[in-house]
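Sequence first, predicted model second:
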Amino acid sequence: MNISFLNPPFRGTYNREVRFQAVSPQKALHPPIMLGYAAAICRDAGHKVDLIDAPALEITFDETIAKLKENSPDYVVMLTSTASVESDGGFAEAIARDTGAKTIVVGSHATAVPEDTLNYGFDIVARGEYDYTIRDIASGKKLEEIDGITFKKAGKLIHNKDRSLIQNLDELPFPAIEFLPNEKYYSALYKNPFTFILAGRGCPHGCIYCAGPQLMSGRGYRFRSVKNVVAEMKDRKKRFNLKSILFNDDTLNVNKKHILELCDLIIKEKVDLPWAAYSRVDSVDAEIAEAMKKAGCFLVKIGFESGCDEQLKTMKKGARATIEQARKAAKYFKDAGIQIHGTFVFGMPGETVESIRKSIALAKELDLDFVQFSVAQPYPGTEFYQYLEKNGFMKFEKWSDYLDEKGCIEPIFEYPNLSKEEMEGLLKEAYREYYLRPHYIAKAIKQRLTNWNLFKTSLRSAWSLLQYIKD
C-alpha cells in the first residue's frame, strides 16, 4: 500500500500536535512526531510511505494535493485538531476527489468526538494511540476487526472497541523524521533546528484540562528504557543537523529513578546533544536538577499554571503542586543553571480577575527566563470541557471559533464573574507587565549578547509577541 501521512495546511505556522493547538504569539513551529511514529511502523511493514508537513513547508492546499499525487496514495492519514477540523474535513473531501485515496483522521479531537469528525468528510477515525492502527488498516485487515477505529458502513456508524495502550515502547521504531523538513522547526526557547523525542508516554496526574493523557496516552507514565532513549538521541545527532531536542513527555522527571538513570547514561555515552524537557513543580529536587544540567539540559518548561493555591486544587494539579513548591522548583533549576520557561493558564473553574492578577504577580516574583500566559482551551473529551458544558458556560457555535483571525487562542467560554473580554485583556496585560519590565529587558539583552543563536530566534519571537500585545 502507498500511505501518505499529512499535517494539512492551515493558518500559516499552526501547530496541531501540541498541548495548546494554535499559532503561537511568540512564534514556534513543532514537528508532528506522532505521525512520524506511525509512518515508521508502516515503512517497516513494507508499505511505501511519505510524510508531508504542510505548515512547515509553507505550501498551499493545491501544492499539498500536488505532492500527495506524487505518491499515488491508497490512504492519507491526516492529523486534525479542534479548531482546524472543519478545514481539514473539507480538505479530506478534496483529497478523495483529486487522488481517490481514503482518508484516516487522527488526533485528540477525532478521538473525543469521532462521529462528529466523520461528518466533516473523513472515511475512518483512528482513535487514541494509532501507531499500529494504521498498519492494520493498510494490511487489508477487515475494518470490523481493527481495535480503535470508527467508520461508517452502509450509512451505519461502526465504533470498534478501544485499542490497548502500547506497553513495550522499546519495540517501536524511531519516528521517521527523515521525511520531515527538520531545518524548519524552531522556537525561541531552543537551539534551532530542534526535534522532539519521547522518553515515555502518558502522565499519572489528573489535570482537568490536559487532553493528551485523557484522550491519547493515558493516565499513567509508560517509559522507554534509558538505553533505547539514548540510542535515539545518538541517531538524531548523527543523521540530522539538529542543534537540540525537546523531550516532549508531559513530565520527563516524574520518576526520579528513571530520570537519574537517563542522565547518567547520557553522560556516560557522551551524547553531547543539548536538550530541554517538561517538569512539574513537584517532580524536582536539587539532585535531579543538577543531574539534568550535567547531562545537557539547558531549559525546562514548568506548568506553574496559577498563583493561587485554590485554583491549583480546582484544576487538580495534585496535593504537592503548591505556590510554595513552585518557589522551590524554580530555585532548584536556577541554582543548577537551567533556564526556566513557565506556563500560566487563565480561566479554570473558580477563576476571578483577582486570581489572574495573583498568577501574573507570581510570574514576576519567580523572575523566569520565559513565560507563556494562555487562556485555557477546553478540548472535547476533557473534564474541563465537560464542566463548562454542564454548567452552560460555553460560548461558541462552531469548532473554528476556538481561534481568532490570526490563528491564536480565542476564549470560547466565560463565567458569570469573568467575561471573555476580561480574560483577553488580562492575557495581553500579563505579557506587557512581564516582558516590558526594565529589569527583564536588561536581563534578556545581557543573555542574548552572549548567545548569537538565542539572539536570532528571539528577534522573530519578540516581534511576533509585540504585534500580539499591541493589538
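Yep, that arrived.

C-alpha from now on. contacts and neighbour counts both.
Fine.

In contact with the closest residue to Ser87 other than its chain neighbours, which residues?
Distances taken as C-alpha to C-alpha, 6 or more residues apart in numbering place Phe10 nearest to Ser87, at 7.5 Å, with adjacent residues excluded. By C-alpha atoms under 8 Å, 6 or more residues apart in numbering, Phe10 lies in contact with 55, 84, 87.

Highest neighbour count among those?
Within those, most neighbours by other C-alpha atoms under 10 Å means Ser84, with 25 neighbours.

Could you tell me how far it is located from Phe174?
Remark: distance between Ser84 and Phe174 (C-alpha to C-alpha, to the nearest Å) = 28 Å.

cool, and Tyr434?
Taking C-alpha to C-alpha, one finds Tyr434 at 39 Å from Phe174.

So Thr150 belongs to a strand, correct?
Yes - counting by DSSP: H, G, I helix; E, B strand; the rest coil, one finds Thr150 located in a strand.

how deep is it tucked in, by neighbour count?
For Thr150, using other C-alpha under 10 Å, the count is 27.

Arg43: what's its closest spatial neighbour, skipping adjacent residues?
Val49 (6.0 Å).

which helices and strands sit right next to the helix or strand harbouring that neighbour?
Using DSSP states H and E, the element containing Val49 is strand 48-53. Judged by 3 or more C-alpha pairs under 8 Å, 6 or more residues apart in numbering; DSSP states H and E, the packing partners of strand 48-53 are strand 2-7, helix 33-44, helix 61-71.

Next one for the comparison:
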Amino acid sequence: MANDKWVNLGTRPIKKIRPAEFPDISEMMKEPTKAARNPDAVDVLLVNPPSPDGGVWIRSQHRVGRRSRENMLWPQVSLARMAALLHPDYSVEVVDAIALGMKWDEFEDLLEKKQPKFYLTQVTAPTLTNDMYGIFLAKSKGATTIAFGTHVTPNTVNTMNDYPAVDFVLRGEPELTLRELIVAIEGNTGQNPKIVSLLKETDPAWEPVSPQAIAAGDFSGIKGLGWRNAGKPALTPDRPFIPNLDNLPLPMHELLPLDKYRMPLIKGPYAFVVPSRGCTAGCKYCIKHVSYNYTVRLRSAENVME
C-alpha cells in the first residue's frame, strides 16, 4: 500500500455538458396513417360506440340517451340514413357496437382494420365520457372526428373545449352538414347533383365552400357546424331544416345488424320507419325539440311505403 500512487481525480478537467438533443418522432409516427390503406378500409365509419358498463344503452339522433331497463336494442336508423347521404360517392360502414355486444378492445381492433378517414359518432349526456373515448381512439389512429346528437347540439363550445379530440360537431339536423363537410375536406370530390339540389332547396343562399377556404382551415361557410378556428371552438349559423323529407335518400338498412334488434312484446327482429320529424307539443322534458324544434315535417305515404 505504501508504494501505491494516489491520484486526485478532482484535478481532471470537467468536460462541458453536451446540449440536450431529445428525439422528436412525431412525423415518423404519422407515417402509418399515410401508408396504403388495407382492403377493408372505409372513408366514413358511422358509430354507435360500446356501452360504458357492458349493458344496453339507447342512443339516437333525437334522444337524450339512457340505459335500457327492458333490454331494448334500438335500431340505428339515423346512422343508416346519414350513410345514405354519403353513398355511393364515399365508402361507408355502420358499426352498432351496442347491438353487437362489442367491447372496447374489440372496437379498437375494428378501428385498426377499417382505418376510417372520418369517424362519426353518437354522443349523449349520460354516456359522454364513454363516447369521447371512441373519439380519442379514432383521432389517435388518424381519423377526422365528428360528433352529433342532443348533447353536443346545445353544448358545442363546452364539449369541444373539454374534449380536444373532437374536430367537428354537427349541430341540429345533421345530414346535410355532414355531407357538405366531407365533400369540402375531400376537395369537392363526390359532388352529387341530387344532393346539390337538396342543399339549394334547403337553403336558397347556399354556395359550396371554396377549396381555398378549406385549405386555410376556414369552415365558417358550412352552416350548422361546430369547428376549431385557430384552435378555439367556433359556431357557424344554424342550418335551415330540410323542407321536404321525401328528398332524403332512404336509410341503408342493409348496413345495420338487423338480426340483433329486439324489443319487448315483439318476437324476432324489428326496425324503425320514421315518417316525420318535429312535434308541436311543448313537453318540457322532451329532448326531441333540440334537434327538430317545434315544426312538424311529414314524409308522404308513397315515400314511407317505398
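The structure has been received and is ready for your questions. Since we're looking at a predicted model, the values are computed, not measured.

just to revisit the earlier point, so the helix or strand just after the strand holding Val49 of the first structure corresponds to what in the second structure?
Using DSSP H and E, the helix or strand that follows strand 48-53 of the first structure in sequence is helix 54-57. The aligned range for helix 54-57 of the first structure in the second structure is 97-100, by TM-score structural alignment.

Helices of the second structure, residue ranges please.
26-34, 77-86, 97-100, 104-114, 128-140, 156-162, 175-185, 193-202, 211-215, 288-292, 301-305 (DSSP state H).

Next: the stretch 301-450 of the first structure.
Taking DSSP state H, counting those that start in this stretch to define them, one finds helices in the stretch 301-450 of the first structure at 309-314, 323-336, 353-366, 383-390, 420-435, 438-449.

Tyr75 of the first structure: which of these is closest?
Ranking these by proximity to Tyr75 of the first structure (C-alpha to C-alpha) places helix 383-390 first, at 31.9 Å.

For the first structure, which helix extends over the most residues?
Assigned via DSSP H, the first structure shows its longest helix as helix 452-470.

which parts of that one are buried?
Using 16 or more other C-alpha atoms under 10 Å as the test for burial, helix 452-470 of the first structure gives 454-455, 457-458, 461-462, 465-466, 468.

ok, now stretch 257-271 of the second structure?
Per 16+ other C-alpha under 10 Å, stretch 257-271 of the second structure contains these buried residues: 257-258, 260-262, 271.

Next: stretch 137-149 of the first structure.
137-138, 143, 146-149.

residues contacting the spatially most central residue of the second structure?
Among the residues of the second structure, the one closest to the centroid is Leu120, at 1.9 Å (C-alpha atoms, centre = their mean). By C-alpha under 8 Å, 6+ apart, the residues touching Leu120 of the second structure are 44-47, 145-148.

Let's see if you can find the most crowded of these.
Ala147 (29 neighbours).

Could you identify the residue of the first structure that aligns with that one?
That one, Ala147 of the second structure, aligns with Val105 by TM-score structural alignment.

separation between that match and Ala444 of the first structure?
42 Å.

still on that earlier bit, adding distance to Thr99 of the first structure as columns, could you present the helices and strands packed on strand 48-53 of the first structure in CSV?
Compiled in CSV, those are given as follows (distance: least, C-alpha to C-alpha, whole Å):
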stretch, distance to Thr99 of the first structure
strand 2-7, 11
helix 33-44, 19
helix 61-71, 6
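
Between those, which one is closest to Ile166 of the first structure.
Across those, closest to Ile166 of the first structure is helix 33-44 (C-alpha to C-alpha), at 12.4 Å.

how about the closest one: buried residues?
33-43.

and these as TSV, adding distance to Glu70 of the first structure?
As requested, the buried residues of helix 33-44 of the first structure are exported to TSV (distance: C-alpha to C-alpha, whole Å):
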residue	distance to Glu70 of the first structure
Ile33	22
Met34	23
Leu35	19
Gly36	19
Tyr37	22
Ala38	20
Ala39	17
Ala40	19
Ile41	21
Cys42	18
Arg43	17
